[in-house]
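Q: sequence? don't have it. structure:
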């Protein structure tokens, strides 16, 4: 797990990892990604607590959440650039709904919608394994 986490962090830090799902340049539709981890729920970010990272604007509910994110972005960004985890497991990318989320082994995963998330939940470990294999190729396709 530590090796996968370290590899994930390296991928995020590299210029090749710049492919991400963002609408109008804003990540996760303006949702505070730190709040998924600290509050266990979807929390809307605010423009006054924004940060630019990896070519995308990230919004946070508080300055403390923004600072926590900037101290360790790899610990908070969604897997697969914020694209749908189930879709990446199938070999393509799709947008996501911030309300269709789950944290698994310290990683934030998003899905297209609640219906797709239910499908993904039938075999989370299997879909993560497939998506982890597919993501490097899909990440380069952007």
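A: Yep, it's here. All values reported here derive from a predicted model rather than from experimental measurement.
Q: please count neighbours and contacts with C-alpha atoms only from this point.
A: Will do.
Q: quick one: the strands in the protein, in order.
A: Taking DSSP state E, the strands of the chain run over residues 22-23, 26-27, 46-53, 56-60, 97-104, 107-111.
Q: number of residues surrounding residue 35?
A: Using other Cα atoms under 10 Å, residue 35 has 19 other residues around it.
Q: dump the residue contacts of it.
A: Shown in contact with residue 35 (Cα atoms under 8 Å, 6 or more residues apart in numbering): 41, 42, 43, 61, 65.
Q: leaving aside the residues adjacent along the chain, what's closest to the first one?
A: I take that to be residue 41. residue 35 (6.5 Å; Cα to Cα, 6 or more residues apart in numbering).
Q: I'd like to know how far that neighbour sits from residue 26.
A: 16 Å (Cα to Cα, to the nearest Å).
Q: put this next to the previous one:
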């Protein structure tokens, strides 16, 4: 009887332990904003506003905020306030997922190191090679990605 109780306890603990390690997004689709599982930071902790000046900078913890279930970091209080006044003007397209991948019907992380701003919109790509491929036919890729977004998250 004691052995049976131990087996039941261990099995229950294992099931509960694994279920707490499995992200909810695995059951409910993907998050609308891409973040690392380690820190829930949008755009890898970069200041979304800083991309529009052509000089992306990492944000600071003291100037952070939550938006769309992600943590956003900013270089200054002024940048944070600009973002909060109109987040859709600064947040990356396709939730910060790789724009080329979304156009191809897939999801991949977007990197703040491989970015492009066009018509006041920020696009991220997985790598420099992918960004260059995306830039070669960006209008077509943007059109395809727009047609797949946000349904691709399901």
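A: Cool, got the structure. The structure displayed is predicted, hence computed values, not measured ones.
Q: what does the TM-score come to for these two?
A: The TM-score (TM-score structural alignment, normalised by the length of the first structure) is 0.84; 124 aligned residues with a Cα RMSD of 1.5 Å.
Q: the residue nearest to residue 41 of the first structure pairs with which position in the second structure?
A: Under the alignment (TM-score structural alignment), residue 35 of the first structure pairs with residue 50 of the second structure.
Q: now do residue 91 of the first structure
A: With TM-score structural alignment as the criterion, residue 91 of the first structure matches residue 105.
Q: so how far is the longest helix along the second structure off the chain centroid?
A: Using DSSP state H to assign secondary structure, the helix with the most residues in the second structure is helix 2-21. Centre-to-centre, helix 2-21 of the second structure and its host chain are 34 Å apart (Cα atoms, centre = their mean, to the nearest Å).
Q: and stretch 13-30 of the second structure, by the same measure?
A: 19 Å.
Q: which of the contacts of residue 35 of the first structure lies closest to residue 7 of the first structure?
A: Residue 7 of the first structure has its nearest neighbour among the contacts of residue 35 of the first structure in residue 65, at 24.2 Å by Cα to Cα.
Q: returning to that earlier point: what's the closest of the contacts of residue 35 of the first structure to residue 124 of the first structure?
A: residue 41 (19.6 Å).
Q: and the gap between that closest one and residue 108 of the first structure?
A: 12 Å.
Q: then residue 5 of the first structure?
A: The value you get for residue 5 of the first structure to residue 108 of the first structure, if Cα to Cα is used, is 12 Å.
Q: go on, residue 89 of the first structure?
A: Per Cα to Cα, residue 89 of the first structure is found 15 Å from residue 108 of the first structure.
Q: also residue 128 of the first structure?
A: 11 Å.
Q: next: residue 66 of the first structure.
A: With Cα to Cα as the criterion, residue 66 of the first structure and residue 108 of the first structure are 17 Å apart.
Q: cool, and residue 70 of the first structure?
A: 16 Å.
Q: for those two, work out which one has more neighbours and name it.
A: Ranked by neighbour count (other Cα under 10 Å), residue 70 of the first structure and residue 108 place residue 108 first, with 21 against 15.
Q: ok, the equivalent of that one over in the second structure - contacts?
A: In the second structure, the residue paired with residue 108 of the first structure is residue 122, using TM-score structural alignment. By Cα under 8 Å, 6+ apart, the residues touching residue 122 of the second structure are 51, 52, 90, 91, 92, 93, 115, 116.
Q: now swap in residue 116 of the second structure and tell me
A: Neighbours of residue 116 of the second structure in contact, by Cα under 8 Å, 6+ apart: 122, 123, 124.
Q: would CSV of these with distance to residue 14 of the second structure be doable?
A: Shown next, in CSV, are the contacts of residue 116 of the second structure (distance: Cα to Cα, whole Å):
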residue, distance to residue 14 of the second structure
122, 43
123, 41
124, 38
